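> Need the 3D shape of this:
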Amino acid sequence: MHLDRILVENVLGLRSADLALRTPITLVAGPNGAGKSSLGDAVSMALLGKPRRVAKKKDLAQLVSEGAKRGRAAIWADGEQMGEMKLPSGDHGEHLPAGAQYLPYVLDSTLFATGSADDRRRLLFQLTNCKATPDLIEKRLLELGAQPDKVATIKPLLLSGFPAASEDAKARATDAKGAWRGVTGEVWGEVKADGWEPELPATSVDQQDLANSQNQLQQVEQDLADAQEALGGHRANAQNNAQRQAKVAELVPEADLLARRTVKLEEDRKRQLEWSQKLIEAEQAASAATAMKCPCCSELLVMEDGKLMKLPTVPGADAAEAAKRVAEYEGYLQSAMRAIDNSLRDVASSEAAVKQIKELKAELAAEVSAEAIETAEQAINELRQQRDALRAKVEALQEVARAIADRQAVIDKAARHHADVVAWSLIGDALAPAGIPAKLLGEALAPVNDSLAILARLAKWRPVVIGNDMALTYGDRAYGLLSESERWRVDTLVALAIAQLSELRMVLLDRFDVLDLKSRSQLLGLLLELAKIKAIDSVVLCGTLKEPPAKLPAAIASYWIESGAIVQPSTSQAA
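Model (predicted):
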């Protein structure tokens, strides 16, 4: 996969980059924070369509360079566009070559080392085209002596991988051990279970004694059930009585207010009548202000319903003063009416409380004394003891009877369960990582480790080896014990091996500046040799440098990133 062009616009810290890749190796350098890692993220997103540095699509806008509204990353390879991703929409288009499933491992060299052992194992099986089909596994299991029927049962699970099938077989072995224990009453052991037989019963069973004990047990269990039901009823009554009495106590203060509230209601009604009368008188007196004198008899007349009527005489009333008091009396009357409404509500609440108290007292059940409950509890405890003793006796007699009658059947059943344990354990162990997968993995690891050995020799670095347990070592040291620069060497060699075996023949390597000058020279020597023998098509190498590099071989193009933009190679470098 020969990269032709990388175009990035406004992605993270990289605002502008348009790289025409005409050499096998492209070196992209610059100061810290210039946008080098952003270039790697952009390439990955363009090819894989998955966001980097954020987990959710709604956060894609955070990947657009500050101040910009849209971003874009596009990759061309082998004469056509391979992938493009737009931000913040997340729209993605791709036209990827064969082996694209391995792209994540060549775009992020740390991915293999940080993955789980199972993920690494699956990758290597696919990468080396190592066959692990259910039919092949079935054949190998049968060669190990596994039972055909059990192999047929486990075979469909092989489609999900070795771990699932192995765990299922081991779980079935555990179930068989449990079944063996259920038959024998003992914990399964490989030696003990082989040829196990129960001891012969020391005594015989009196059938009449067994029948009498069963009848007694049945009667005691019935008596116990009746006693527990009665005690439950007593406790329920006591609890209900307590709840009713508590409710009564809660209602008493409300009920006790009934007499006082009734008196207040009557007083409020009297005040309403008084203010009604005063309002009528004031309104009548106020009518004098608009009265007309009769021309015949000099009587005062008022217009009511279209008719002239004689003005009622209100003793001592002054018309002007009465007119002023009408509004005041209306307010007093409305206040009195509101007081009546409130008093009616309060009286109704107290009457309801009185009624509810009567109902609750009528519902009170006969009180059960604490002594009666204690006596019932003691009787129940005694019945339980009798029941337990009789139950133990009946079970012991029944066990002896069963042991005598079923001894050979128990022996045969235990032998079958033991055979199942052995058969399922054989399959579970064979499918475990140290079994058939280890043999297959050895076949898969050989070409990978061979490739790693060649790469290490070309780089003049210590050998990198992937063990059967999927652990990585650099020389004789485990990956987890390595320094940062040593881990970078391991990750780089693994990524290059994957690039070769997958036939992608391209890698993106970031942070090469963790290497010292000698190791950087060794790295470039390795990459140049791989490019020379056509073992690699494109390498994008990113890292921090103080200044643009000079005097690079013709197979290496150099680009300088500064303030989020690519600076094209100088004339001397381009030459």
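
> contacts, neighbours, all on C-alpha from now
OK.

> Let me see the contact set for Ala77.
By Cα atoms under 8 Å, 6 or more residues apart in numbering, Ala77 lies in contact with Met1, His2, Leu3, Asp4, Arg5.

> do you know how far the closest residue to it other than its chain neighbours is from Gln81?
Closest residue in space to Ala77, ignoring its immediate chain neighbours: Leu3 at 4.2 Å, by Cα to Cα, 6 or more residues apart in numbering. For Leu3, the distance to Gln81 equals 10 Å [Cα to Cα, to the nearest Å].

> quick one: which of those two has more around it?
Leu3 (25 against 19; other Cα atoms under 10 Å).

> can you map out the helices along the stretch 351-500 of the chain?
With DSSP state H, counting those that start in this stretch as the definition, the stretch 351-500 of the chain shows helices at residue ranges 370-431, 436-459, 484-501.

> now do the stretch 1-150 of the chain
According to DSSP H, counting those that start in this stretch, the helices that the stretch 1-150 of the chain contains are 36-48, 103-107, 111-114, 117-127, 134-143, 148-154.

> To compare against the first, here's the next sequence to fold:
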Amino acid sequence: MKLSRLSIKNFLGVREADKPLTHPVTLFAGKNGAGKSSLQEAVRMALTGETVRVGLKKECGQLVTEGAEVGFVEVEIDHKIRAALRLPAGKTTLTENYVLPRALPHVLDAQHFTRLGCNERRTFLFSLMGLNAGRAEVQRRLLEKGCDAQKVEVLMPLFRSGFDAAHEWAKDKARDEKAVWRTLTGEAYGDNKAATWQAKKPEFERTASADLPHRLSALDAELAETHQHLGGLQADHKRYADSAQRLAEWREKGSRHTYIADTLARDQAELKEWETKVATLKALNFAKNALPCPNCDTLLALKDGGLHAVPFAEGVEENLGRLPEYEAAVYRLKQAVANEARALADAEAAMKAMAELELALGEKPDETVIHAVREQLEKLKNDRSTLAEKRAAYQEAERQVTQADERTAKALSAHESVRAWSAIADALAPKGIPGEMLAEALTPLNERLEDSAAITEWTQVVVTKDMHVQAGGRSYALLSESEKWRADAMLAEAISYLSKIKLVVLDRFDVLDLKGREELLTWLDSLAQGGEIDTALIFGTLKALPQSFSQNIATHWLEKGVIVEFKEAA
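This is a model prediction of the structure:
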């Protein structure tokens, strides 16, 4: 980036400066208050838009030189592009749609890099070296480190928020998995312990329980058979008892057979007598109205449509009056005979059935056999209960073993997740992939710094992996003012070189002693000769301009804000 002309008017201490830049290195010198720093800040503000010495754009009117109302700065780039600043508005413009390099603030202000925080330095160097810290690149590096592919895929969306967010999320996931492990085990997590942890299992011999189902099946079969046998015996016993009861009933009925037969015969004979009496009375009943024959005095009565002689019988009327009584007696006797006939039939049937049952009844079942079978059944039940309890105990032990194995597997899975997430977190930590990528960015930077130290014979400057700046092994904060200036100058040049801007602006070079100034100019001359720098602007307080220079270096004297011809002091 070659600056070809500077035109500045009424900017802080610069009243008017309009100079073409014809040499790669241009030195602006003058006494204190001559406007050197104002000139440097004017260039920086025009090119970057960063306000200097004021905090807000609306305060830019304060940058106008005292006594003036307006000011401007124009910086010409490559003889065709102009970056301009107008005061008091503080507005900057750039012609030709030119895009200024992102690293430009670091070469216009040599202390810019060391003022950044470590994270900001890291971000800038990534950008400077064109390192891609995007999702695809980080994913590739994680997989190359052997990180779990599935977990890496889950993590990828977090990179929208940057390395730190993804790193913290992976650490949180590892902590979550440790909590899962603690919940499963009830113990404090330890990496070595977790790798070999196993849940406690009850001790039992699987072979001893292997035949229990078969033995239970055999017992169930024997129980069923014994139940059936006892049921048969009890059914036989009940049938015998029922038959014996019926036999007793039938014997009782059969034992009355003779009595019933005698009673029936007696009642049948008596019935016959009474039936005869009733028939006799009914035969005389028509004679109640008999009249004597007028011819022979024979009693005649009408019967069946004809007259019949009625034998004279004394007391017929009195006997006819008892006919209802006789008929009632006949009725009662008929009922008794019918009942006795049925009872006799029942007795005869009972005697017949009794004879048949006595033949079929057989021997009385043995109670001792039933008792023995009952005892055997109870023993089988007790044996089965004992065996079932034993099997239940084995099943519970097997369940506990299965649960223990599952807990062991889950705990191991949680431990493996802890290790997987921890590996990802470690890879995303500052010393992991970011550190590796940073090393890729730092290597060319530190190599350039090493080259600069060799040329200038200044103390070597190093940017460490944790983004601290050191010179000669000492922290930047511990360096002297001149040591810090040398470090800033070499850092600015290294950034200029790596970004291919080839521009560096160095103010207050008068902090160096004469030897240091000579080393600086020799270094810049060497860079210009090698085509490694297009423009170097140097500002410093001097009593006089140096007399002997390379053809690559131009010098200008500033006095009261104006570039003038240098005159020797009186």
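
> Could you tell me which residues touch both of Leu3 and Gln81 of structure 1?
Joint contacts of Leu3 of structure 1 and Gln81 (Cα under 8 Å, 6+ apart) are Ile75.

> how far is stretch 367-381 of structure 2 from where the chain is centred?
Stretch 367-381 of structure 2 sits 60 Å away from the centroid of its parent chain (Cα atoms, centre = their mean, to the nearest Å).

> In structure 1, what stretch matches it?
Against structure 1, there is no aligned range for stretch 367-381 of structure 2 (TM-score structural alignment).

> Can I get the helices of the stretch 351-500 of structure 1 in CSV including mean neighbour count and distance to Pro31 of structure 1?
Shown next, in CSV, are the helices of the stretch 351-500 of structure 1 (neighbours: other Cα atoms under 10 Å; distance: least, Cα to Cα, whole Å):
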stretch, mean neighbour count, distance to Pro31 of structure 1
helix 370-431, 17, 51
helix 436-459, 18, 26
helix 484-501, 23, 19
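
> can I get those in a markdown table with distance to Trp560 of structure 1?
Below are the helices of the stretch 351-500 of structure 1 laid out as a markdown table (distance: least, Cα to Cα, whole Å):
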| stretch | distance to Trp560 of structure 1 |
| --- | --- |
| helix 370-431 | 52 |
| helix 436-459 | 25 |
| helix 484-501 | 22 |
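
> closest to Leu124 of structure 1 out of those helices?
If you check each of the helices of the stretch 351-500 of structure 1 against Leu124 of structure 1 by Cα to Cα, helix 436-459 wins as the nearest, at 6.3 Å.

> check the fit of the longest strand seen in structure 2 onto structure 1 and give the mean distance.
Longest strand of structure 2, by residue count under DSSP state E: strand 3-11. For strand 3-11 of structure 2, the mean distance to aligned residues of structure 1 following superposition is 1.3 Å (mean Cα distance after the TM-score superposition for structure 1).

> Next, the angle helix 36-48 makes with that strand.
110 degrees (axes from the mean of the first three to the mean of the last three Cα atoms, to 10 degrees).

> Residues touching strand 3-11 of structure 2, excluding its own?
14-22, 38-39, 42-43, 63-65, 68, 70-79, 534-535.

> Around the nearest residue to Ser44 of structure 1 once chain neighbours are set aside, how many other residues sit close by?
Ranked by Cα to Cα, 6+ apart and with sequence neighbours excluded, the top spatial neighbour of Ser44 of structure 1 is Leu107, at 6.3 Å. By other Cα under 10 Å, 24 other residues sit near Leu107 of structure 1.

> Repeat that for Gly233 of structure 1.
Gly233 of structure 1 has 12 nearby residues by other Cα under 10 Å.

> Of all the helices of the stretch 1-150 of structure 1, which one comes closest to Thr544 of structure 1?
helix 36-48 (8.1 Å).

> which residues touch the alignment partner in structure 2 of Asn468 of structure 1?
Taking TM-score structural alignment, the alignment pairs Asn468 of structure 1 with Lys465 from structure 2. Residues in contact with Lys465 of structure 2, defined by Cα under 8 Å, 6+ apart, are Lys431, Gly435, Leu438, Ala439, Leu442.

> Aligned counterpart of the second one in structure 1, please.
So that's Gly435 of structure 2. Match for Gly435 of structure 2 (TM-score structural alignment): Ala438.

> give me every residue that touches that match.
Neighbours of Ala438 of structure 1 in contact, by Cα under 8 Å, 6+ apart: Asn468.

> can I get the helices of the stretch 1-150 of structure 1 in JSON lines with distance to Leu360 of structure 1?
Shown next, in JSON lines, are the helices of the stretch 1-150 of structure 1 (distance: least, Cα to Cα, whole Å):
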{"stretch": "helix 36-48", "distance to Leu360 of structure 1": "75"}
{"stretch": "helix 103-107", "distance to Leu360 of structure 1": "77"}
{"stretch": "helix 111-114", "distance to Leu360 of structure 1": "72"}
{"stretch": "helix 117-127", "distance to Leu360 of structure 1": "71"}
{"stretch": "helix 134-143", "distance to Leu360 of structure 1": "76"}
{"stretch": "helix 148-154", "distance to Leu360 of structure 1": "68"}
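
> do you know which of these lies nearest Ser213 of structure 1?
helix 148-154 (45.8 Å).

> For the closest one, what is the distance to the chain centroid?
That offset, for helix 148-154 of structure 1, works out to 35 Å (Cα atoms, centre = their mean).
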